[in-house]
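Asker: Structure for the following, please:
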Amino acid sequence: MLVAKLSCVGCFLVSFALVSPLQAAEQWKQAYENGAWNIKQSNFECRLSQRLVGVAEVSLQREPEHATKLILALEHPDAAATQAAVRIQNADWKKDVDRVNPTLASGQFVDSKVEFFDIGSEVLDAIAAGDWLSFAYLQHEQHKNVVFTNTRGADAVIQFRQCLSAMAPISWTTARESEFYFSTGKSTISSAQDLALLQNIVRYISLDRNVTKVLIDGYTDNVGNNTANRVLSQQRADDVASRLVEYGMDSSLLEVRAHGSRYPVINNKTLEQGLNRRVTVRLIRKNNG
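Answerer: Modelled structure (predicted):
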């Protein structure tokens, strides 16, 4: 059988705030032979998942610039589930199988899916140790419980953590367009934060084969004459471009342009005039413009 469906009274669910010792909970438990964790990995997503056919899927997911989250998704969209809680359950082959572990996190279902945050490390450590994941939730005011068993969890966790270490440092949302600002008359970037972002952009491009062009545009405020501003904006754009090449970017991807004081983003008579002293870096990717 793929799924074991049980009814229990006063079982291990007593540790869940959702269920009292006198309440019955309907339980589904993954068959041992189906307790393997599936890994999906790329430089932009790491995902560890297990599906209990006909009931639910659990997954650990991580994307660039986001924390690892644990997701329980019920397979029936009209499930009308509300509250949910998750805890680690000791595998039944362990000596301390009867020990009740505390609830790790609780949450609310949205469209038959609940997300738990800030528990990624604990869950990964538990899977690596061979333990199971147990979810308690309310559905039509009835108490339900889903248990995901664990086969070869240690290998799956190793692959997941290797995926995390190779993940892009920033997301496409961050990489696609960035702005770098300059002091009056200055043409070089020096802040550690700006330099780190440029390095991350280069790393992102090395991982995303769909990036076809990188546009570097330099600007100034309206202080000085047009000729001097055009030269200064070119120097600023060239400085950013040279940094990108220094960090490993293929120079053939670059298109560098200078605009002087044209195209201000804010009125030069305001205190925010410095926003016009900028260089923008914009990535062009297939199918996104």
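Asker: from here on, contacts and neighbour counts on C-alpha atoms
Answerer: Will do.
Asker: buried residues in the helix or strand harbouring residue 179?
Answerer: Under the criterion DSSP states H and E, the helix or strand holding residue 179 is strand 177-181. When burial is assessed from 16 or more other Cα atoms under 10 Å, strand 177-181 yields the following buried residues: 178, 180-181.
Asker: tell me what that strand is packed against?
Answerer: Strand 177-181 sits against strand 278-285, with contacts defined as 3 or more Cα pairs under 8 Å, 6 or more residues apart in numbering; DSSP states H and E.
Asker: any chance you could map the strands in the stretch 101-250 of the chain?
Answerer: 103-108, 113-117, 132-139, 142-148, 177-181, 211-218 (DSSP state E, counting those that start in this stretch).
Asker: quick one more, to check against the first:
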Amino acid sequence: MKMINVVILAAIGSLPLHINAKPIQKPLDQVSWNFSGDRFHCQMETPLEFDGNATVLVRSGQQPRVTLKTFQRPYFVDSAWLSINDEPWKKESLSYQWIEGRTRGAEELIFQDSHKIKSLLNKMEKGAWAQVSARYSQHQDVKTWELPAIHFSESLQEMKTCMSNLLPMDYPQAKDNLFHFPLGSSELSLQQKLRIADVASYIHYDDTIGTILIDGHTDDSGNSLNNLGLARERAKAVKAELKKVGVDTKKIQVRAHGQRFPLKANTNESNREQNRRVQVRIVKSDNTGRDQA
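Answerer: Predicted structure coming up:
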């Protein structure tokens, strides 16, 4: 992905570049915001004039983002920004709260400032419009797309309900997790217990999970026999926490490896910290290898 420059602007009238005289905008009677979602994603989408779409998207365990995809841009974008505009029929309509964008490929703009996007959604719910602007690398003009808030609030309510029911993680986030331990310890921290609870939330939802593999490891401190026992205690501690949050222990396999399989050479304390770990892996029973449930 190509990172693009920050654009710092105070109001639409202070743009240092030439902006196309007329922003691209769908006729107001054709504007729609369409909601879709499930336990892993919530999305609002509005079609653009000519082709493409603008999307507000939230995925499990991720921050909200706005994307704009269009096939009308023949050149790569050098910089892009997302702004909130007062309703255009106001006597003095200003643009504010700029969000830096980045490109993905030649056709998609992405905006990921979580705090400002949440503010944008709240303001659009009250009637403000959004506007996406992009400057082309081979031209100094700026193309602008208007995103009117027509029929926005209804879809936003569905979006908010969906977001409140999102699972804390999806399969790519849940399928492989590492939990590290202090020297000689098998106790889980509060943060680790919360992470295990998030993994369990996914396990409860996905009925295609066949096996949960828990592998305990140590560094090379001490003797190998003691390390094998410590690795087992660490793995059992994770199993006990999964059981505590309702995971069926019949699906769990606990294995202890001691110091045999280090992630890094045990040549310094930083590396040893990485080796003192338990790995939790989720294996689907259908063996599809797909990335999401």
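Asker: picking that back up, of the strands of the stretch 101-250 of structure 1, which approaches residue 90 of structure 1 most closely?
Answerer: Smallest distance to residue 90 of structure 1 across these (Cα to Cα): 6.2 Å, for strand 132-139.
Asker: Show me what that closest one packs onto, helices and strands only.
Answerer: If contacts are counted by 3+ Cα pairs under 8 Å, 6+ apart, strand 132-139 of structure 1 sits against strand 81-89, strand 142-148.
Asker: Run through who's touching the shortest one.
Answerer: If you take Cα atoms under 8 Å, 6 or more residues apart in numbering as the criterion, strand 142-148 of structure 1 is touched by 13, 18-19, 23-30, 35, 50, 52, 56, 132-138.
Asker: what's the answer for the first one, then?
Answerer: Applying Cα under 8 Å, 6+ apart, the external contacts of strand 81-89 of structure 1 come out as 16, 18, 97, 100-110, 112, 114, 123, 126, 131-140.
Asker: what about it, how far off from structure 2?
Answerer: Here strand 81-89 of structure 1, set against structure 2 after superposition, deviates by a mean of 3.3 Å using mean Cα distance after the TM-score superposition for structure 1.
Asker: just the shortest one next, same as before
Answerer: Average distance between strand 142-148 of structure 1 and its aligned residues in structure 2, after superposition and using mean Cα distance after the TM-score superposition for structure 1, equals 2.9 Å.
Asker: check contacts around residue 112 of structure 1.
Answerer: For residue 112 of structure 1, the contact set (Cα under 8 Å, 6+ apart) comprises 73-81.
Asker: can you rerun that using 10 Å?
Answerer: Under the criterion of Cα atoms under 10 Å, 6 or more residues apart in numbering, the contact list for residue 112 of structure 1 reads 56, 72-82.
Asker: And the closest residue to residue 271 of structure 2 other than its chain neighbours, how far from residue 129 of structure 2?
Answerer: Leaving aside its sequence neighbours, residue 271 of structure 2 sits nearest to residue 264 (Cα to Cα, 6 or more residues apart in numbering; 5.6 Å). To residue 129 of structure 2, residue 264 of structure 2 is 52 Å away according to Cα to Cα, to the nearest Å.
Asker: These two: which has the busier surroundings?
Answerer: residue 129 (23 against 14; other Cα atoms under 10 Å).
Asker: dump the residue contacts of that one.
Answerer: Contacts of residue 129 of structure 2 were listed using Cα under 10 Å, 6+ apart, and they are 83-88, 95, 120-121, 123, 146-150, 152.
Asker: So what does it match up with in structure 1?
Answerer: Using TM-score structural alignment as the criterion, residue 129 of structure 2 maps onto residue 132 of structure 1.
Asker: Excluding sequence neighbours, find me the nearest residue to the residue nearest the centre of structure 1.
Answerer: Among the residues of structure 1, the smallest C-alpha distance to the mean C-alpha position (Cα atoms, centre = their mean) belongs to residue 63, namely 2.5 Å. Using Cα to Cα, 6+ apart and skipping residues adjacent in sequence, the residue nearest residue 63 of structure 1 is residue 45, 4.8 Å away.
Asker: Quickly note the distance from the counterpart of that neighbour in structure 2 to residue 161 of structure 2.
Answerer: Superposed on structure 2 with TM-score structural alignment, residue 45 of structure 1 falls opposite residue 41. In this structure, residue 41 of structure 2 and residue 161 of structure 2 are separated by 12 Å, where distance is defined by Cα to Cα.
Asker: In terms of packing, which of the two has more residues around it?
Answerer: Between residue 41 of structure 2 and residue 161, counted using other Cα under 10 Å, the more crowded position is residue 41 (20 against 12).
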